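Visitor: The amino acid sequence is not available; the structure is as follows:
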C-alpha cells in the first residue's frame, strides 16, 4: 500500500507540473498577442485545455500568473534555485579576469534574451497602462539591478575597475547594457549575429568600467 501511495503521489505531482506548464505556455502566447490586458483568464484556460477553476487554483490571480511566467522565462525552468545558485554565476565567479567574466555573462544574456525578448517587450508595453503589469515590470527591474549589483562586486574583486567609477556607476552601466531592448534592436531588428551582440556587450561594458589594457 505504501508503494501504491508513493506512486499515486508522484503521479499527482507530475500531473500538476504538466498542468502548470500548459497554463504558463498558453499565457506566454496570449500575453504577447493579443496582450496581457486583452487576455482574460478564461482565454488562458481554454488555450491550455483546463478549467478556469484550475487556473485559479494553480496561480490564484492573473497578476500572479504573469509574475510566475516572467520568473520561469527568465530562469529557463521552474526549479526553485536562486540566482546565486545558478551555474552561470558559478562559471563567472570561477573566471580570473574581468573581460572573461563579461564574456561569460554576455553568453548567458544572449541565451536569456532569445528566450524572453518577445514577452518582456510585451510586458513593457502593458506596463504603461496596466497597474498589474507595471508592478511586475518594476519587480523584474529591481531583481535585475540586484543581480547587477552582485556582478559589479565580482568584477571589483578582480581589481580591474576604473578608479574613477563608483560602484553605483558600474551597476548603472551593467544594468543598462543588459536591457532586453538592446538585444531586440541589434539582433532581432538589425539582424546582428548573436556572437556580434556578445562582443558588443563585452566591448561596451569594458570601455565604460574597466581600466584600459
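Guide: Sure thing, it's come through. Since we're looking at a predicted model, the values are computed, not measured.

Visitor: Please make it C-alpha for all contacts and neighbour counts, starting now.
Guide: Fine.

Visitor: what residue is smack in the middle of the protein?
Guide: residue 74 (2.2 Å; Cα atoms, centre = their mean).

Visitor: My read is that that one contacts residue 112, right?
Guide: Yes: Residue 74 is in contact with residue 112 according to Cα atoms under 8 Å; the separation is 6.4 Å.

Visitor: now the helices for the protein?
Guide: 2-30, 41-48, 52-59, 62-75, 87-94, 98-127, 131-156, 167-177, 180-183, 194-209 (DSSP state H).

Visitor: Please compute how far the last one lies from its chain's middle.
Guide: Remark: helix 194-209 is offset 20 Å from the chain centroid, using Cα atoms, centre = their mean, to the nearest Å.

Visitor: what is the orientation angle of it with helix 131-156?
Guide: In terms of direction (axes from the mean of the first three to the mean of the last three Cα atoms, to 10 degrees), helix 194-209 departs from helix 131-156 by 70 degrees.

Visitor: for helix 194-209, packing partners?
Guide: When contacts are defined as 3 or more Cα pairs under 8 Å, 6 or more residues apart in numbering; DSSP states H and E, helix 194-209 packs onto helix 98-127, helix 167-177.

Visitor: okay if I get those helices as CSV plus mean neighbour count?
Guide: Formatted as CSV, the helices and strands packed on helix 194-209 follow (neighbours: other Cα atoms under 10 Å):
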stretch, mean neighbour count
helix 98-127, 19
helix 167-177, 18
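
Visitor: With distance to residue 81 added, can I get the helices of the chain in TSV?
Guide: Shown next, in TSV, are the helices of the chain (distance: least, Cα to Cα, whole Å):
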stretch	distance to residue 81
helix 2-30	16
helix 41-48	26
helix 52-59	19
helix 62-75	9
helix 87-94	10
helix 98-127	16
helix 131-156	14
helix 167-177	22
helix 180-183	22
helix 194-209	25
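
Visitor: here's the one I want to compare it with:
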C-alpha cells in the first residue's frame, strides 16, 4: 500500500525557496535604495532570478513586501510568542513575555518596519497597506489588554491602557535606545518589561 507523503512536495519547496530568495534580495534593496527607487529589474539582478519568474512567483513589489513580512514574522516567532504570553496566568509574567516578543520583533524586523514607513510616504497603495498592518497590530494588542483588564492599575481604563502600551512600544523608542544611545537588546527588553508593568498594573 502506498504511503501518503506529508508536508510540501519537492516542487512546492522549490517554489518557496524561490520566493524567499526574491524576498531576501528585495529586503536588502528596499533598505538601501528605498521602496520607490527599487525596481523589479533590480530585484531580479540582485536575486539572480529572471524578471518573469519574479512576476510569476510574487507579482509585484507589494506582494514581495508581504512575503518579506511573512518571513519576518516566522523568524521572530511572533505568533507563537504572542500566544504563549496570552496563555500565561500571571499578569506580570505575561507582560515580561510580551516585552520579549516585542524585542524579538524589532531585533529581527526593524528594517522591515522602516521599509513600510518609507513605502507609505511615496505610494498611496502602500500607505493603505501600512494602515491595514497597523490595524491588525492594534487588534492583537487589544487581545493582550483585554486579558489584563482585571489586573489594571486603579483608575486606568482599557483604552488608556491600550494607549500606554502602544506608546511604550513605539519602534522609534527602540531605535533611539539601541541605535543612538548604545543600549543592548537585553537592556531594552528589561526596561520595557519594567515600564509596562509600572504603567499598566
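Guide: Happy to help now that I have it. As the structure is a prediction and not an experimental result, all values here were calculated from the model.

Visitor: okay if I get the helices and strands packed on helix 194-209 of the first structure as TSV plus distance to residue 193 of the first structure?
Guide: What follows is those, written out as TSV (distance: least, Cα to Cα, whole Å):
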stretch	distance to residue 193 of the first structure
helix 98-127	10
helix 167-177	17
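
Visitor: what's the distance between the residue nearest to the centre of the first structure and residue 163 of the first structure?
Guide: 33 Å (Cα to Cα, to the nearest Å).

Visitor: And residue 25 of the first structure, by the same measure?
Guide: Residue 25 of the first structure is 46 Å from residue 163 of the first structure, by Cα to Cα.

Visitor: got it, and residue 5 of the first structure?
Guide: 62 Å.

Visitor: residue in the second structure matching residue 99 of the first structure?
Guide: Counting by TM-score structural alignment, residue 99 of the first structure lines up with residue 92 in the second structure.

Visitor: show me the contacts for the corresponding residue of the second structure for residue 37 of the first structure.
Guide: Under the alignment (TM-score structural alignment), residue 37 of the first structure pairs with residue 36 in the second structure. Residues near residue 36 of the second structure by Cα atoms under 8 Å, 6 or more residues apart in numbering: 119, 122, 123.

Visitor: swap in residue 54 of the first structure?
Guide: residue 45.

Visitor: which of the contacts of residue 36 of the second structure still touch in the first structure?
Guide: When you map those onto the first structure and apply both residues aligned by TM-score structural alignment, their matches' Cα atoms under 8 Å, the shared contacts are 119, 123.

Visitor: Output the contacts of residue 36 of the second structure in a markdown table; the columns should cover distance to residue 8 of the second structure.
Guide: As requested, the contacts of residue 36 of the second structure are exported to a markdown table (distance: Cα to Cα, whole Å):
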| residue | distance to residue 8 of the second structure |
| --- | --- |
| 119 | 33 |
| 122 | 38 |
| 123 | 35 |
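
Visitor: just the contacts of residue 36 of the second structure now: which is nearest residue 160 of the second structure?
Guide: Nearest to residue 160 of the second structure among the contacts of residue 36 of the second structure is residue 119, at 30.2 Å by Cα to Cα.

Visitor: which residue sits closest to the closest one, ignoring its sequence neighbours?
Guide: Once flanking residues are discounted, residue 119 of the second structure sits nearest to residue 35: 5.3 Å by Cα to Cα, 6 or more residues apart in numbering.

Visitor: The one you found and residue 115 touch, don't they?
Guide: Yes: between residue 35 of the second structure and residue 115 there is a contact under Cα under 8 Å: 6.6 Å.

Visitor: picking up where we left off before, out of everything not next to it in sequence, what's closest to the match of residue 99 of the first structure?
Guide: Nearest one to residue 92 of the second structure, counting by Cα to Cα, 6+ apart, is residue 197 at 6.3 Å.

Visitor: What's the one you found aligned with over in the first structure?
Guide: Using TM-score structural alignment, residue 197 of the second structure pairs with residue 206 in the first structure.
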